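Peer 1: Got a sequence here, can you model it:
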Amino acid sequence: MTFQITVQPSGHQFDCEAGETVLGAALRAGIGLPYGCKNGACGSCKGKIVAGSVEHKAHQQRALSEDEAGAGFSLFCCATTTADLVIEAREVAGSSDYPIRKMPARVAKLDKVAPDVIVMSLQLPANEALAYRAGQYIEFMLKDGKRRSYSMANAPSTLDAPLQVHIRYMAGGTFTEHVFNTMKERDILRFEGPLGTFFLREDSVKPIVLLASGTGFAPVKALVEHLLHLKSKRPVTLYWGGRRPLDLYMNELCEQWAAIVPNFRYVPVVSHALPEDHWSGRTGFVHAAVMHDLPDLSGYQVYACGAPVVVDSARRDYVQKCKLPADEFFADAFTTEADLAQP
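Peer 2: Below you'll find the predicted structure:
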């Protein structure tokens, strides 16, 4: 059976098949609902059911609490329906401008930039290009049918060079064990993309805070390169956090940006430096450093990427304590298989 879903306030409508998720049907129809992980872990696709009802597949309570579900909210990436629906969601303009494609790519280079981080460069087929927005991600399609998501780390304007992704080693991880231990240059991978609604809102002139933890720097790097390509004059402050200085694996690049780019400021933050690190910079949690420097975020946009705990803490504290408008917080929480396995 086919059911009709109406989105408020836009009035856009699309069909949803029995057993299909609301988000899946929206993407198929080219409707720009916000989303991130597509696995019920990040909460980016959260919206409200105005009329009708849904059933949810397995998801994390952190992404949709019982109180939120009781108030009519839903995770559209996990929600299925057996009747027509009216939903309330903020659509993302431009998210469906580029077609989602399945493509092969050859591993051009594996560059180990930190003990647990590899920059993988991918060469696309001759005369092929992937159209995407800086900040979006691709999903590698593994042989067992599983998928792994990684953000593009370079802006679309740099695609005369290979496509890059930043991969952090996860002990026991099916894909990362392969990347770090057995993958070789010239191996062939298949991926699908572009995906996600994390990208620069170019219709704003507000100053920007970029918040990254660990390899959450990858899409942030793409955003900075895109801003440079646009010759944007918007003030930008990048806060990049890691446990130890080695986690800031492209620190010199960020320092170069700060030295040559007008209106660009870089604040590295380390939370668990050891004496042998000789770290003399900012310490503590990276999202708290933003609050210390910018207690009033009412006139800003924030783009946050990295571990779910960092993204969730930033979203909560910036809105509740720093007056950031909730609709000016854009995020991409990097969920792992371990995150998805939590209740």
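Peer 1: can we go C-alpha only for contacts and neighbour counts from here?
Peer 2: Will do.
Peer 1: Hmm, E88 is touching P9, no?
Peer 2: Yes: using C-alpha atoms under 8 Å, E88 is in contact with P9, at 6.7 Å.
Peer 1: More neighbours: which of the two?
Peer 2: E88 (20 against 11; other C-alpha atoms under 10 Å).
Peer 1: residues in contact with that one?
Peer 2: Counting by C-alpha atoms under 8 Å, 6 or more residues apart in numbering, E88 touches V7, Q8, P9, G47, K48, I49, V50.
Peer 1: So it versus F198, what's the distance?
Peer 2: Here the criterion is C-alpha to C-alpha, to the nearest Å. By it, E88 lies 19 Å from F198.
Peer 1: now E192
Peer 2: Using C-alpha to C-alpha, E192 is found at 16 Å from F198.
Peer 1: Between these two, tell me which one has more neighbours.
Peer 2: The neighbour count for E192 versus F198, taken as other C-alpha under 10 Å, is higher for F198 (26 against 17).
Peer 1: To check against the first, give me the structure of this:
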Amino acid sequence: MSFKVTVLPSQHEFTVEDGQSVLDAALAAGIVLPYSCRNGACSTCKGRVVEGSYEGGPNTAQIVSEEEREQGYTLFCQAKPLSDLTIEAHEVRMASDIQIRKMPSRIVEMEKLADDVMVLKVQLPASDPFRFYPGQYLDFILRDGKRRSYSMATPPNEANLVELHIRHTPGGAFTDHVFGVGATQMKLREIQRVEAPLGSFFLRKSDKPAVFLASGTGFAPIKAMIEHMIAVGDKRPVHLYWGGRRPVDLYMDGLAREWENQLPGFRYFPVVSEALPEDNWQGRSGFVHRAVMEDIPDLSGHQVYACGAPVMVDSARQDFTTHCNLPEEEFYADAFTTAAHSV
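Peer 2: You can find the predicted model right below:
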């Protein structure tokens, strides 16, 4: 049985087929709701059901508080209608030429920048321009049908070449393959099937100062956004806060420092939370989002783009909107969940 879903405030409508989630049905209908992991591990797709009944899914209770669930909030990537629904959600307006498609890709470069970070460069088919927004991600589609998601670390380019930052998760089938642990080793010119572009985390057009907040390989989509700003001459003020446990986790620290000479109004703040004595770390320490709060206690006139571990993203969202006056609609995020981004 299928059900109709009406989106407020746009009044757009779409149909959810039996077994589909609200999010999957919306995307199939060309209606882009905010989303990231698509597996119920982050809160990006959270929205409110105004009218109708639905099954919330197994992960919703872990992400959405009991109080919010009583108000009708749920995760649209998990929710499956039991009747026609009216939902309340922000829609993401995307250009009509941004098309999600499956395609072959070829591994053309591999560079290990840290013990647990590999930079891959992947060639997509050159015959058809690959259009995407800086900040979006792609999925590797594995032979067993499982997927692994990685943010694209470069802005769109004529060569259809994308860069990915892969962090090794020991025991992870895909990352073990990338790092040559176990039976197989990823090789240059290897073919991998991908689907892209995905996600609603991308740079919005605005004159507001931008705060970029990254932990670990959450730096990848931020890199794409900043390089796009450099390419188009975007002159709005930019603050980049990049956090890691140890200095080695800031695996492109030199590049981030170079941006201060390439982008007017750009400032970079590396933050380390667990430096060891042998690191000789002289910079800022602690939680990376707290460094933002110390420097910019009033975020009411800013946009924030946060990417990395869910605990960092969720803490930043909560603290920035509660204590720093950041409008909730100006907080854009992509949480790197283990199930989606790491194995």
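Peer 1: List the contacts of G193 of structure 1.
Peer 2: G193 of structure 1 neighbours (C-alpha under 8 Å, 6+ apart): I100, R101, K102, Y137, I138, E139.
Peer 1: Show me the helices in the stretch 101-250 of structure 1, by range?
Peer 2: For the stretch 101-250 of structure 1, the helices defined by DSSP state H, counting those that start in this stretch occupy 174-181, 217-230.
Peer 1: wait, which of those helices is closest to N127 of structure 1?
Peer 2: Closest to N127 of structure 1 of the helices of the stretch 101-250 of structure 1 is helix 217-230 (C-alpha to C-alpha; 22.4 Å).
Peer 1: counting contacts, what elements does that closest one pack onto?
Peer 2: Where contact means 3 or more C-alpha pairs under 8 Å, 6 or more residues apart in numbering; DSSP states H and E, helix 217-230 of structure 1 is packed against strand 208-213, strand 301-306.
Peer 1: Report the aligned residue range of structure 2 for it.
Peer 2: Residues 219-232 of structure 2 are matched to helix 217-230 of structure 1 when aligned by TM-score structural alignment.
Peer 1: Reformat the helices and strands packed on helix 217-230 of structure 1 as TSV; add distance to D111 of structure 1 and mean neighbour count.
Peer 2: TSV is the format used below for those (distance: least, C-alpha to C-alpha, whole Å; neighbours: other C-alpha atoms under 10 Å):
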stretch	distance to D111 of structure 1	mean neighbour count
strand 208-213	20	25
strand 301-306	21	26
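Peer 1: Tell me the spacing between S200 of structure 2 and W259 of structure 2.
Peer 2: From S200 of structure 2 to W259 of structure 2 the distance is 25 Å (C-alpha to C-alpha).
Peer 1: what about those two, which has more around it?
Peer 2: S200 (24 against 17).
Peer 1: what's the counterpart of that one in structure 1?
Peer 2: With TM-score structural alignment as the criterion, S200 of structure 2 lines up with T197 in structure 1.
Peer 1: tell me the contacts of its match?
Peer 2: Per C-alpha under 8 Å, 6+ apart, neighbours of T197 of structure 1: P34, Y35, G36, V92, S95, Q136.
Peer 1: Counting by contacts, list what the one helix or strand D332 of structure 1 maps to packs against.
Peer 2: Using DSSP states H and E, the element containing D332 of structure 1 is strand 329-333. Secondary-structure packing of strand 329-333 of structure 1 (3+ C-alpha pairs under 8 Å, 6+ apart): strand 301-306, helix 308-321.
Peer 1: Name the stretch among these that sits most buried.
Peer 2: Ranked by average neighbour count under the criterion mean count of other C-alpha atoms under 10 Å, those are headed by strand 301-306 at a mean of 26.
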